[in-house]
Structure formats: C-alpha cells, structure tokens
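>>> Coordinates only, no sequence provided:
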C-alpha cells in the first residue's frame, strides 16, 4: 500500500472519530442555550413586572368573550417545585400564576355591573405536557368568588357569551384536576321564572358519606311531615315507607339472586350550600350538599346531591345522585314532599293536582333526561293525605303540546272527609289551612269554590285511584270507591267514578269541559242494588226494612263551581224500590194514625210489604219537579209532589198519605218538607189540621161521639199501578247538551192514589182497573235490577 493510501485511510478514520465529538459539542451547546433560555425566562419571570401586561391581557380577554374583563390587582408569576413528582421530573419547576381583584362585566341592560368577581385566583401549570399541546392545571384556587345570574322576561340572559370565533378547531386541550375555594356566592334574578335568590357555597371541611346524609335527612323529613300531618300521621308514614322499602329490597334481591353484587362506589359530599329568596312571590329557604366540583366532569360516576328546601308552605327534600352532570342524563333520588295541599305543587312544578288536606309523601324519584322527552317517575311512594294513606307510582312525561301524568294510586284506608276539599266542600278551618280564601256562605250546602280550570290545560293526565275502605260517619252508607281520572286538553273526565253504597254500587260518569268559559258538565249516574236497610244505618225504624233501590240519572249543566253547575242542571232523575218490606210503625207514623202508632210502638213487630216505590224528577234550569214520587205498601200509599230548587237550595214538597185500612184516631193530614238544604223544616199541614179540628169541635157541640168522625180514616184501597209504573220508569233518563234547556215533559200517566195528588192523567185508572195488578212480579223486579 502506498504512502498516499495510508494517509487517506488515516484521515477517514480520524473523521469518523471526530463526528461523536462534534455531536457532543453541539448537544452541549444546545443544552447550554436551553439552560440559559430557561434561566433567562425564569429570571425574566421573576424580575419582570407583570402588571405592565395587564392592559394587554384585559383587552385580549374582553375581545374574546365580548364582555369587559379586568385584573384590578396584582398579576404575578412565580416558579415552584412540583409537589408529588419524583425523579428528574421533580426538578422541572412549574409556573404559578396569581391574579387579584378580577371582574367580569355584565351586559349594559343588567342590574348588576359585574357578572362575576374574584378576590384572587391562583393556579399552576405543568410544564412537560405543554410539549404535547396539553395544558394540565393540577388545581385552581378561588378566593371569594361571586356570580350574578340574571334573565329578563324577554329571554335575554347574562350567562350567554358571544365568544369570538378562532377560525378552526384548537390543537390544545385542557385538563383541570381540582377546583378549590373557601367561600362563594351566587345571586339569581330570573324574571321569567320569577326567582329572586341568594345562594352561598362553602366547603364542608371534609368528605361526608352519602349514607350519613341520608339518615340525617330521614329524621329531618319526618319532623317536617309531622308539622303537616301530625305526629301520628308522620309515624304511620314512616311505617308505610319501611314496609315499602322492605318489599322493594326483597324484590331486588330476588331479581339479583345467583349473581354477585358489585360494591357501589363510595359517594361523598364536599360542598355545602344555603339559599334564601322568593319564587313566584313565595318565600324560599333551604340548604343542601353537593359533591366536589371536579366530580361534575365524570360521565360514568354519579354526582351526589342533597337538598332540604321550603317554598311557601311546601317542604321538599331529596338525597341521591345525578348521572353525567354535564349532560343531565339521569336522576335517582329519595324524595320527600309535604305541604298544605297538593294543588300548591302547581306553582312549583306546573303539575295540576287537586285541592287536598295537608299531605306528606316519601318515595324514589327516577328521571331519564333527554331533550324534549324528560321522564320522571315517583315510584312506589307512600304518603298520608289528611287522615288517609296513599300509595303507588306516578310518571311525568315531558312532551308537546302538553306533558302527561300517568299512574295508579291506592288508599287502603280513606277518610271520606279527605275527599271534601277536592270540590271545595271542606270546612272553613280546612280551607284556611290550605290557603283558600273563598268563603262558603253559611246558608249554602253546595260548594261555591270555583274550579281552577285555568290549570287544566297545563297538563294531560291518566290516573287510576282506588279507595279500598272508606272511613266515614256512621250514617253514611259508603264503603269504597274507584275511579279513572283522565284530563285531555282542558277536559276532565271521571269515567267511571264508582262508590260502594249500602251493599250496592253507585256508578257515575262525569265529564267537565274546562277548555272554554263557562265550564260545561255532563253527568250520568246508575244506582244498583242499594239495600234499604243499609241506606239508613242509624234509623232504627229502617233496620227491618228489605228491598233494593235502583235508579238512573242524566244531567247536563254549565258553571264554574259545584253550586253553579247544580243551579243550571237539566235532565232527569229516576229511581224505583223493588219488592221488600218496611216498618209498619214508619208507615203508620207517615199517615199520622195515632192509635196505630201507639199500638205498634208498644206491641208491633210486623213489617209491611212494599209493592213498589218510584221517583221521577225532571230538572229544568236547576229546578227538580216531581213527575212521580210515590210509595205503595199493603197498608198505605204515600204520594209526594212539589219541587226542589237547586238555585237557592230550597225545597217545597207535599207528602200525601192514603191509608188502605180502617184507622181510628187518624190525623191523616198532608205533611210538608220546606226550607233549605241547610235548614229543612218538616211538619203537618196547618190548614188541613185546622179544618179537622174545626169539624171535630162543630160535631162535638152536636154529639160528643160525633167529634171522633174527623179522626176516623176510611179505607182507600186504590193501589199504585206498579206494573204500569215500572214500564214507564224503565225508559232511560236523558239530558240535553250543556247550556240547553230540558224539553217539557208531561206527568207520567199513572192511575190510582198517586194520580190523585200527583197530577197524572185520570184516564189511566181504567188501565189499572183492567190490569188488576199492583205489586211487581219477581220477574219484573229482577228485570229492573239487571237493567
């Protein structure tokens, strides 16, 4: 190898050895430059007066959000060694930014000049993630934040910002791991929802488990329930809730049998809040707890909520979770409600409910939240309404044009008096307690409290209710009820509305059209197999009575209260009593047969057979006129005529007894029923008695024994034509359309004693004479019962 080649190879080898040295020198220089840059940056950051940058920062933020923004205090940047990092990462310092006295302005129409204020904000930024375009903030510390939320009636609000467009998606992402503050406040002024409120928020000083909060709320809610339904009612409610909870737990255990149960995540509360203000004129005061603010970011972890709030006379409390808080996906809450009347929930929830006595409930509220289709179910709840229990489930579905309320409710023990507020028939003390100012006139029995038809279009409803056992006064023969309540576009229907009455049934169909004024009502009622004995449970003279009452009614009316509807009623009311017996003493007393009354009182035990009884009334503009109102027995026929005026609740009825046997010492004079529903008067016709007394005195002057002649009642053996009467009564009653007058109808063409005082056509007596029948046959009685 030549010398020249050797030198060339040596040069190449030297060049290869110098490359690493060159790279090392370059790297060293780069590191030095970086170190110098970092040192210079740190030195600059530490020595530079960042307050000089405030005008520039204020201007950029103001332009970005479209609102005045200002840092009015010191702006500082410091460096500190990161906490919790290990290895070489612990030597990379993090910058800490601090700004004091920050204000964010409001639109010029707002009442408050500032949307938000902060005494101080401080946060650190991890340096290394910035290389990957990620801003990681371990924690933001806020000192005394305050926010003013405001909305006008026209819909303008101050929480919507006009953020300037960036022209494209950002390549940076933000990660916030914690948010801490000592105290904060939120002022709410919402003219649309009529809310004025001050809310204070603070840390709890430590995590509180959800289970502990649930126990505390149970005790607090029981005390609130006792204020509404009494200690006994609250205790009964707690017992009901315990039974329902045990049943629910057993059902859940049965459904999950064979599968290992996963332990739920431990949920804790970190923040507490208080609120005070007003909602639609009603005072609001409440408090509660929340999970940590950063927990709101988790979509797969429930966010804990707790609230105990009073709105006017309504108490609302809840403990539970909100799933995916950022998107309001679902709710799962234990919910307690208590108040003076369920109708007061309308102002809070927009749900139309009836007037009731004070109530308290306890149940689970489950919500599935979707835009335009929110569904809330108050499932398996228990409650007390007045002295009655109530149980069941209700589902509220948000939809257009009106939301829908569905469900089934059951009361095992229903106090009849608790139904009175629904139609405004409760007493003045009850009305005052539920906040009703309508005064019932002292001389009126029918309720004058108006229906709140303005609320009927706010919601549709489809709810079934069953009262298994009704507790009532001894003289009321009602035992149970069930009904199906449907409300659709302002039309309320109770179809059917069934009562168990006197061993039979009273079935009604009620339709109230509140979509226009005045309200239009249609009513139909069918009474079947009502036992005479049970209809008058406290009347000793009726305890041996047999037989059944069957009847039908059809009415229509207009008016915005029960009293107004009755005052405009048109239609027909019919009823018959099929074969049975009645106390002989009662019949003798009705005829005022003095000697027989005394005898029956002392020795009588026999009952009198009822051949038939019938009542047929025609209602015309609130006046009930009797076409037939009569009773036929073996001993007597009693005919009743006159009218009942529902407009002023007055009565003017005449009772005309006709004996079927020889009676001595009979005053056999017409009786009358007059006065009002609240103050009825029953007595003997004074003019008829005066005539008899005058005749007795006159004859007594001639012959003392002749004075007895006016008190001797000869037999009147003309019975009612029962078969003929039944045939005419079997025609179904009808009513004209609401607001129309019932067409005039002639009296029923019957013969016999009923026609004598009832105004019926006398020519029908020939038909009765030809028939030769008066009592109903078993087949005829059965036919009417089954119709």
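All right, it came through fine. The structure displayed is predicted, hence computed values, not measured ones.

>>> From here on, just use CA atoms for contacts and neighbour counts.
Will do.

>>> so where do the helices sit in the protein?
Secondary structure of the chain, counting by DSSP state H: helices at 3-47, 54-65, 210-255, 345-349, 428-433, 532-535, 562-567, 584-590, 594-602, 686-702, 722-729, 753-758, 765-771, 778-786.

>>> Stretch 173-187 spans what distance, first to last residue?
31 Å (Cα to Cα, to the nearest Å).

>>> And for that stretch, what's in contact with it?
With Cα atoms under 8 Å, 6 or more residues apart in numbering as the contact definition, stretch 173-187 has outside contacts at 133-149, 196-203, 293-294.

>>> With stretch 464-481 instead?
So stretch 464-481 is contacted by 407-417, 482-485, 497-502, 534-538 (Cα under 8 Å, 6+ apart).

>>> Emit the ChimeraX select command for whichever of those are buried.
The command below creates a ChimeraX selection of those among these that count as buried (16 or more other Cα atoms under 10 Å):
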select :407,409,410,411,413,414,415,416,417,482,483,484,485,497,498,499,500,501,502,534,535,536,537
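
>>> try this one next to it:
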C-alpha cells in the first residue's frame, strides 16, 4: 500500500528542515553579531565587553557557545576584569522549544572568575550595575498587558524548566575590602544533575576558601510549581563540611580578637553542619563549629524553626579546652521584625584558677588574699529583645553561697532594676587583695602616704544617665570577720545621684543603720553619709576591722560626713561631725591604777593590765580633713580622764592633751594611802604610726599634785627638797666620816619613772 502523499510531503519537509538546521550554522556566521552584542552591553553598563568567539548549532539541539568572555572593571578600580568566563555553553532541546517549553540539555560554565572590590569610602565595583528605576513614561505604559502576557509566558517556561545537567567548574571569586588582604574562593565546582521540578535535585558544591577546602552535599526539592515557589517551604536536605579554615586571610576583617586566643594567624576554624528544611516549613539544623587557637573553643547546636518567625534552640553548648562551660536552650521569636528571645542558660562551675588564664588581672587582684574564692556557677532564665532584658530567675552559686537575682535591664539609659536575696553570703573571698607595695624610705617631713604618687580620680559622669533601683536582702552576711544579721540595703539612682537609703544590719548584739549618697554628675564626684550605731559591742568590732583587742564596751555612735572625691586625696575635703559613747568597758593593756600604785608605792604588787571604765565618750568636728575634740571623758571607779586636741587626717599627725585625775583610793596591794586629786597631764604628738607621749610637768604640776604625793618616804622628801627644804644625813659612826648619802630622785624624775608603768612604751 502506497504511503499517503500528506505523510510523504511531511517527511520530506522534516528532512529538509533538519538539513537546513544542520547546515545553517555553516552559512550563517553568528560572530557577525558579536560586535553588536558587545556594543549593546557597553551602552547599558558603561563597561567594555569582549567575546573571543561565538558558536551556534540548531540540531539536534539549539546550542550557543561563547569563549573567552570578559567584562571590564568599573573605572576607578583595579585593572582586573570584573567578570571573565573561559567558556559558556548552553544546549536547549529543539522540539520542546517550538512549543515554548525550555528544556536545557546542558548548561556549562568553565573557569568563571568574579572580582569584587570595595573601597574604604564604601564605593564598590558592582554598585553601578544596579538597575535604575523605570521612567514614569515607561512605567505608565500598558503594565497590566505586559504583566499578563510576559508573566504567563514566563510562568509556562519556568514550569517546564528541566535540565540533564548544570555545571560550573573551576570557578574563582575574589573579595577585596579596602586595604585588607584579598580573600579568594577558588576551585569552585557546582554540579546539578537531572534537574526536575517534580523530584529532588542533587546539588554538590566544593571549593577552597583561601586554600581551605569545603564541601556541600544537598538535595533540593521537589520544587513544584515555580509560580508558587516559597523558598521558606522549599524542601532542602544537606550537609556542609569544612574541616580547616585558616583565619589569617580574614585577620584584617576581624576586630576585637581576644589576646588570650593567641595569634590569629595560627587560628583555624572547622565547621560541620546538617541542614533540613521540610515542606511544611519546619527547618532543622545541627552541627558544630570549632576554633583551634591558643585555646580550643567548641560550639555545637541543634535547632528548629516551625515557621519563618520562630527559632527553637534545643541545644547550644560551649566547651573550652574540651571542658563543658555553657549550655543554652530556648526560643527566638519575630525573626522577620524585632527579634525577641526567651533563653535558659546553665553554666558549669568556673574555677578561678582556670579563669585567670583568660583574665590574667585576677592574679594581681587576689595575689595577697589568704583565702580567695574558688569557683562560681550560674543558672539563668532571661527574656527580652534588643531594647531590654528581663532577668526572671538568676541563681549565682558563689562557692557554697546561693544568691538569687530577679529584675530587668533596659539598655536605653540604661535603666537597671534588680532584687537580690540570699540566706548567707561570704563576701571576704570576693574582695580583691593585691600585693602590698613596700613603702620607700623617706627623710621628708611629709608623711610617706602623701609623698607617694596619688591615685587617679575616677570620672563617673558617664553614670549620669543611668537609672538604678536595687534591693538586697541577706539573712547573714559575712564581711571582714563580721557577722551581719538581717542585712538590708536599697540603692536608687537617677540624674547622677545615687542614694543608699538605708543600709541596715544587726552587728555584735547591736544595730547599724547607714545612709549615704554620691553625686557623679560633676567631676570629681561628691558624697555624704550618716551612720547610726546602737548597742554594738566594740571589742569584736575592733578585732574584726583593725585586729585590735584593746577596747571593749557597748558602743553607740552617730556620724555625719561629706567630701568631694573618691581617692585618698579626698580627705582634704572631708567635713562633718560625730559623737561616740562606750559604756561598761575596759581599756586593755593600760593598767592606770596599777601604774599609779607602783609610782606611789614601789613595792606594791602589779595588777591586771587593764582599766575598767563606766563611760568613755566624746564628740568631734571635722573641717577639711582636720578633726577636733574638746570633750573627751572617761569615768572609772578610780579615774576621771578628760582630753582635747586635734587629729590631722590629711598629714596623719595628731596633737592631743589628756588629763587623768585620781578620784578614788589606791588602798590595797601595798598602798594604804588615799590619792585623790593626783593629776598627770599628758601631751600626745606626732604621726599616727609613731606618736610621742610626754608628761606636761612643770612647777604648777608639782604644786597641784603635792597633797596627793606627800607621805612618809622619799617622795615627800624629794618634793620638800624641790620646794627648798633640806634633810640632814645621820652620821655613820662616832668620829667617822659620814658615808655619802644617795641623792634622792627629784619628783619630776619619779613622775616620769612612774608614767613608764602607766603608759606602755613610754
């Protein structure tokens, strides 16, 4: 049966068409269009485009191949090409193309090179290629028609997009930022095989980042309808691995590199990450980043996103030198807007000796501390955003003491509001105690403390904008050997003024209430304080604060002080007043009654080295660092002591007059004479660390004390001799010369000798 003419003619037509498509490239020189293409690109971009060769084919596929394509760099930048490609080869299936379906058989880019530059002023070599906005006239044309037609055609083409292979081989990307060393991404290879819209597509990417290899293997898709593509829900599953990335090439871009991590040129980063994005929008990720430097830092994580605005942190852990340090979990919300967070942070115990490796200053801070703190850890629940942080629960474990903190911090200002509570808190281990500086020998009349280089006055004016509201409650606070019960303090700050009103606590069977304020709005800062003490035992207080065991009694004290400055030099501006009262106490180490007994009756047995008193009181006024007292008074069963004088806190010297007066009897222990009225005035002068005590003895002193000193014995005779009387010596024997009589000590010498027993070191 013969073939129908229609079929025969069709086959002949197809055959002629195939022959035409095969022979057309030999008769049509596509390179004749090269100049037009180059000129058109230069007109649009202002950059010169050169194409080495253009080749084309029409059957069995439509193919275009461009060799040695070069696009020049922007004027004012380096002579490197902005983009260059050794070969660009595209092959399209012919038959689907006739029905407007794009079916890529092969898309290949060989040795592409991109050179990106940015100057210090922010200008870049790609900034001029940004699309300019359409003119109003163009924008007002039949937009709806264009969108409808082109959108439909484009959608049809994209919907049918598929390819047997897409590849980029041996690519290179160079980044130059200002004067920093260039960073190069080399040996870049990208391969996509069997590209389909209805099946997952395998993607492989590999390369070297400045000589450091990395690999990415992933499956993307199925893509589905490209007109409805949502990248957030596009299925992706892949793995990124980069074992060693040296940071030296990026050194100029990294600011704030910690010195504790050593030389950045020797630092290496390793990355390993698994990423999964599911069609429902759920994204999972886990992996680790390792920084290998002077110390090794490891961060590993596992996170998921149920939507584009919420990130759940199932685990973020930090380890240092293979030792776990921190663990974080929680969530971050509103990623597309102003992010907020809610995090739980848990730390492992941090040893002070380990921490000094990263904070060397700790060695100096605690060099002379007999028992510094050992470790700290914390557990915190915090929430907030870029504007503030809410501390919902912070638990600090300071050695064995648990301090609980709640509150909020607003960064604008800032505004700090905290509440702190603890059952017990030992502060001594946390107070810095550095090496004591040995004072240099000095022959100057100025005290050594003032001759030393003065400390720098801190400038606290940056605190003027701070708002602070802080409350602290501790059942038992230990500080400098003191045990403070029911400790409470409130601190409020605003406009540069910080008030502590009040701080109160139980101490040594009594109560202390202190109010204070500091004004940091001006330089230097000024401050004032008032202290009210009731029924505090002075002995334990002095023992703890100064290591002194010389005074006991129940103490009451009130002071009001003010000064300008926070260094030792501020004592020059110290002003204020105060009073102190001690009852039913002892002055230890000073047996005033026994000294008088020894003085008046040398054979009397010594008593205990202490002096009881019923009352010891005085008040003082301070003007520019100089304190004066005119009403010192001590009452005991035997003595009344009064005194007045000056204490110069600036030069650390004193000038003080004391008058002890005997008001009772010295009967007993070898002395059976009443000594009422005996007065021995003393003058105490000199520096604090080496005062000199001298009796103020003159003729008036001796005359005033004569009634108390007159008795049978050498004191009365000596006093008589001093006043002009004479005692004749008895002959040693008949006719024999009398032995020379021993000259009695003068009353003045006897007073001095007696005072040696009254005042230790006199």
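Arrived safely. All figures in this text were calculated on a predicted structure; none of them were measured in a lab.

>>> Filter the contacts of stretch 464-481 of the first structure down to just the ones in strands.
Among the contacts of stretch 464-481 of the first structure, DSSP state E puts 407-411, 414-415, 482-485, 497-501 in strands.

>>> got the helices of the first structure as CSV, with distance to residue 464 of the first structure columns?
Output for the helices of the first structure, formatted as CSV (distance: least, Cα to Cα, whole Å):
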stretch, distance to residue 464 of the first structure
helix 3-47, 73
helix 54-65, 53
helix 210-255, 20
helix 345-349, 20
helix 428-433, 26
helix 532-535, 27
helix 562-567, 23
helix 584-590, 42
helix 594-602, 49
helix 686-702, 53
helix 722-729, 33
helix 753-758, 44
helix 765-771, 49
helix 778-786, 27
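
>>> Looking at these, which is nearest to residue 662 of the first structure?
Closest of the helices of the first structure to residue 662 of the first structure is helix 594-602, at 10.5 Å (criterion: Cα to Cα).

>>> Wasn't residue 16 of the second structure part of a strand?
No - Residue 16 of the second structure is assigned helix when assessed by DSSP: H, G, I helix; E, B strand; the rest coil, not a strand.

>>> hmm, back to that, out of the ones in strands among the contacts of stretch 464-481 of the first structure, which comes closest to residue 605 of the first structure?
residue 501 (27.7 Å).

>>> which position in the second structure aligns with the closest one?
By TM-score structural alignment, residue 501 of the first structure lines up with residue 507 in the second structure.

>>> what about the spatially closest residue to its match that is not a sequence neighbour, neighbour count?
Once flanking residues are discounted, residue 507 of the second structure sits nearest to residue 484: 5.2 Å by Cα to Cα, 6 or more residues apart in numbering. Using other Cα atoms under 10 Å, residue 484 of the second structure has 24 neighbouring residues.

>>> For residue 315 of the second structure, give me its contacts.
300-303, 327-329.

>>> How about residue 186 of the second structure?
Taking Cα under 8 Å, 6+ apart as the test, what residue 186 of the second structure contacts is 170-173, 207-211.

>>> swap in residue 514 of the second structure?
If you count contacts by Cα under 8 Å, 6+ apart, then residue 514 of the second structure has 501-504, 529-532 around it.

>>> May I ask which of those has the most neighbours?
For the contacts of residue 514 of the second structure, neighbours tallied by other Cα under 10 Å; top is residue 504, 21 neighbours.

>>> is it true that it touches residue 488?
Yes - in terms of Cα atoms under 8 Å, residue 504 of the second structure counts as a neighbour of residue 488; the distance is 5.4 Å.

>>> quick revisit: please narrow the contacts of residue 186 of the second structure to those residing in strands.
Within the contacts of residue 186 of the second structure, residues falling in strands by DSSP E are 170-173, 207-209.

>>> before we move on, back to that, just the closest of the contacts of residue 315 of the second structure to residue 452 of the second structure, please.
Closest to residue 452 of the second structure, out of all of the contacts of residue 315 of the second structure and judged by Cα to Cα, is residue 327, at 48.2 Å.

>>> which residue lines up with the closest one in the first structure?
Checking TM-score structural alignment: residue 327 of the second structure goes with residue 319.

>>> Spit out the contact partners of that match.
213-214, 217, 304-307, 333-335.

>>> Still touching in the second structure? Go through those.
Retained in the second structure by both residues aligned by TM-score structural alignment, their matches' Cα atoms under 8 Å are the following of the contacts of residue 319 of the first structure: 304-307, 333-335.

>>> For those, give me JSON lines that also has distance to residue 655 of the first structure.
Converted to JSON lines, those look like this (distance: Cα to Cα, whole Å):
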{"residue": "304", "distance to residue 655 of the first structure": "73"}
{"residue": "305", "distance to residue 655 of the first structure": "70"}
{"residue": "306", "distance to residue 655 of the first structure": "68"}
{"residue": "307", "distance to residue 655 of the first structure": "65"}
{"residue": "333", "distance to residue 655 of the first structure": "64"}
{"residue": "334", "distance to residue 655 of the first structure": "62"}
{"residue": "335", "distance to residue 655 of the first structure": "59"}
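
>>> wait, which of those is closest to residue 455 of the first structure?
Checking those one by one against residue 455 of the first structure (Cα to Cα), the nearest turns out to be residue 335, at 24.5 Å.
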